[in-house]
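Asks: have a look at this prediction, sequence included:
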Amino acid sequence: MPELVCRYVRWVDGFNRRVGLLAMYLIFVITAILFYSSLSKMLRLPANWTLESAQFVMAAYYMLGGAFAMQSGDHVRMDLFYSNWSIKKRAAFDVLTITALLVFLGFMLYGGISSSIYAIEFKERSFSAWRPYMAPIKIIMTFGVLMMLAQASSALIKDIAVLRGKPIQ
C-alpha cells in the first residue's frame, strides 16, 4: 500500500482509539445523572431534565464509541464459520460486508447532516417539558457516523492489504 494510505489508516485508527477511550468515561456521567435523578425523586424534588440528559449522554456514548468498538473487534459477530476461516478468507468476506456497511453509513451520514442542518436552522427543540435544543446531540451523532465511516474505510484498506499479502500493521 502507498505510504499515504498507510498514514491515513494509522491516523484514523489512532484518532478513533483516543475518542473511544474518552467516550468510555461518559458512562460515569450517565451514572451521575441517574443517581441525581433517583436522589431528587427520593427527596420529592424531581428534576425534569435528568432522563433526557441521560438519553443524550448515552447516545453520545455509543455513537462516539462505535468506531473504537469496530476497531477492537468488539461488535457482535455471528462467527459460526468465520472463526474457522483462514485470514485471507476472512479478509475477502470482510471486504464484501464492509462495502455494504460503507453504503449504509453513507446514507446515515447524509441523513445526519441534513437533520443537523435542520436543527440548527430552525432551532429545533425536544417536545419534552425541558425542551432542550436538539442540534448539539444531532451534531455529535453525525460526527459519530463520520468516525464509523472513516473506521470502516480503514478496515477495508487493511483487508485489501491482507488479500494482497502485505498487511498494514
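Replies: That came through fine. Residues are numbered from 1 along each chain as shown.
Asks: rest of the way, CA atoms for contacts and neighbours
Replies: Will do.
Asks: contacts only, for Tyr61.
Replies: Counting by CA atoms under 8 Å, 6 or more residues apart in numbering, Tyr61 touches Ala23, Met24, Leu26, Ile27.
Asks: ok, structure two:
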Amino acid sequence: MPAAIRLYVRYVDRFNRRVGRIVMYLIFIMIGVLLYSSVSRTVLDQPLLWSVEVSQFLMVAYFLLGGAYSMQLGDHVRMDLFYTRWSVRTRAWVDVFTILLLIFFLVVLMAGGISSTSYAIKYGETNYSSWAPPLAPIKAIMTFGVLLMLLQSISTLFKDIARLRGERLDGDDLDEEQPS
C-alpha cells in the first residue's frame, strides 16, 4: 500500500484510540450526575431540572465519540452465523462491501449533522424543556463523532483492501509501549 495510506491509517487509528480512551471516562461523570440528582431528589427534596438532560448529553457524547474506537477494536455487533466459517479472503470481500455501505451511510449522516449543527448555531436552538439548554454544543459533538467514525471506516476499508492483497496494514505500532 502507498505510504500516504499507511500514514492515514496510522494517524487516524492513533487519534481515535486516544479519543476513545479519554471518552470512556464520561460514563463515570454521567454516573456522578445521576447519583447527585438522586441524592438531591430523595435526601434534600430538591429535584434538579438539568440532571437528566446532562446525563443524556453525556451518553450521546460517550456513544458517538467512542464509536470509532469501538470500530477500531472490532467490538461492534456482527452477525457471526456464517462470518466465522468463511476464509480470510471471503471475510475481507464481505467487509469491503459492508464498509462501503457504512461509509455511504456516514456521509449522509455527516451532511445531516452539519446542517443540523449550523441551524442550531444560526437560530440559537434550545431543547424543549424547562431547563432549555442550547443544542449547538451537543450537535457539534455528535457531528464530530460521526466524522471520527467516517475516518475510521475509511481506515478500516484500507485495511480490508490490504488484506485482500495479502498485506498487513496496521496503524497500531506507534502507540505500543516501548521498553525504557
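Replies: Alright, I've got the coordinates. Source: prediction; values computed, not measured.
Asks: before we move on, the earlier item: PyMOL command for the buried members of the contacts of Tyr61 of the first structure?
Replies: Per 16 or more other CA atoms under 10 Å, the buried members of the contacts of Tyr61 of the first structure correspond to this PyMOL selection:
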select buried, resi 23+26
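Asks: inside helices: which ones of the contacts of Tyr61 of the first structure?
Replies: The helices, defined by DSSP state H, take in Ala23, Leu26, Ile27 from the contacts of Tyr61 of the first structure.
Asks: and of those, the nearest to Arg125 of the first structure?
Replies: The shortest gap between Arg125 of the first structure and any of these belongs to Leu26, at 22.9 Å (CA to CA).
Asks: is the residue lying closest to the closest one once chain neighbours are set aside within a helix or a strand, and which one?
Replies: Of all residues beyond its chain neighbours, the one nearest Leu26 of the first structure is Tyr61 (5.9 Å), with distances taken as CA to CA, 6 or more residues apart in numbering. Per DSSP states H and E, Tyr61 of the first structure falls inside helix 50-71.
Asks: then Val94 of the second structure?
Replies: For Val94 of the second structure, the enclosing helix or strand under DSSP H and E is helix 88-123.
Asks: do Asp74 of the first structure as well
Replies: In this structure, Asp74 of the first structure sits in neither a helix nor a strand according to DSSP H and E.
Asks: gap between it and Ser37 of the first structure?
Replies: When distance is defined by CA to CA, to the nearest Å, Asp74 of the first structure is 31 Å away from Ser37 of the first structure.
Asks: who's more crowded, these two?
Replies: Neighbours per residue (other CA atoms under 10 Å) separate Asp74 of the first structure from Ser37, with Ser37 holding more: 20 against 11.
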